[in-house]
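K.L.:
3D, please:
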Amino acid sequence: MIVQFKDVKDLTSSPAKSEKIHVYKSGENKGKTRKLNAKPARTGILPVSEKTVWTWVREGKFPKPFKMNGRTVWRLSDVETWIAEQESKATILKEGA
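P.N.:
Below is the predicted model:
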């Protein structure tokens, strides 16, 4: 049996972001510009952001990750089980309404 692990970037989705130029409005860098690189869209297992996943972990609503070789990861099987539980809860609520 092969155990697969996923990090938060593999779990979450995010829209594409175009390249932008940021102009500092105050402070020692006032008037200077900085280029913010473009980011491609990312489609993960869940249709939510990284922030949402970390909020769910903190609230105990999502499986807790663990450290492996300095990276924070989840067992794919734990995430798939959690998704199945959410689907069954949604079905029960739908049928009960």
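K.L.:
okay, CA-based contacts and neighbour counts for the rest of this
P.N.:
Fine.
K.L.:
just the strands in this protein please.
P.N.:
When assigned using DSSP state E, the strands of the chain occupy the ranges 5-6, 20-23, 33-36, 66-68, 71-75.
K.L.:
contacts for the fourth one next, please.
P.N.:
Going back to what we said before, that points to strand 66-68. Here strand 66-68 makes contact (CA atoms under 8 Å, 6 or more residues apart in numbering) with Thr72, Val73, Trp74.
K.L.:
want to put them side by side, so please do this one too:
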Amino acid sequence: MATKLLDLAAVLAVVPVHAATLRRWRAAGRFPAPIKIGRRVLWSAAAIERWIAEEE
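P.N.:
Just a heads-up that it's a prediction; the model follows:
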């Protein structure tokens, strides 16, 4: 089964914060690390779902 990957726009649709906030959280280690494929920055949908569940 293939892992579903989300781009920044899809992540921001699920996590309603500004892109700059997401970058700060990522740099501080408060948000799942992205997967870089070429120049694209993507996140695992499962990792984002786990993060949301932990934050609630």
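K.L.:
ok so, going back, need the contacts of strand 66-68 of structure 1 in TSV with distance to Phe66 of structure 1, can you?
P.N.:
Converted to TSV, the contacts of strand 66-68 of structure 1 look like this (distance: CA to CA, whole Å):
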residue	distance to Phe66 of structure 1
Thr72	5
Val73	6
Trp74	7
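K.L.:
which helix in structure 1 runs the most residues?
P.N.:
In structure 1, taking DSSP state H as the definition, the longest helix is helix 76-96.
K.L.:
buried residues in that one?
P.N.:
Neighbour-count burial for helix 76-96 of structure 1, counted by 16 or more other CA atoms under 10 Å, picks out Leu76, Val79.
K.L.:
which helices and strands does that helix pack with?
P.N.:
On a contact count with 3 or more CA pairs under 8 Å, 6 or more residues apart in numbering; DSSP states H and E, helix 76-96 of structure 1 meets no helix or strand.
K.L.:
let's see that with 10 Å instead.
P.N.:
Secondary structure elements in contact with helix 76-96 of structure 1, counted by 3 or more CA pairs under 10 Å, 6 or more residues apart in numbering; DSSP states H and E, are strand 5-6.
K.L.:
outside of the strand it packs on itself, list whatever touches it.
P.N.:
Residues outside strand 5-6 of structure 1 that contact it (CA atoms under 10 Å, 6 or more residues apart in numbering) are Ile45, Pro65, Met68, Arg71, Thr72, Val73, Trp74, Arg75, Leu76, Ser77, Asp78, Val79.
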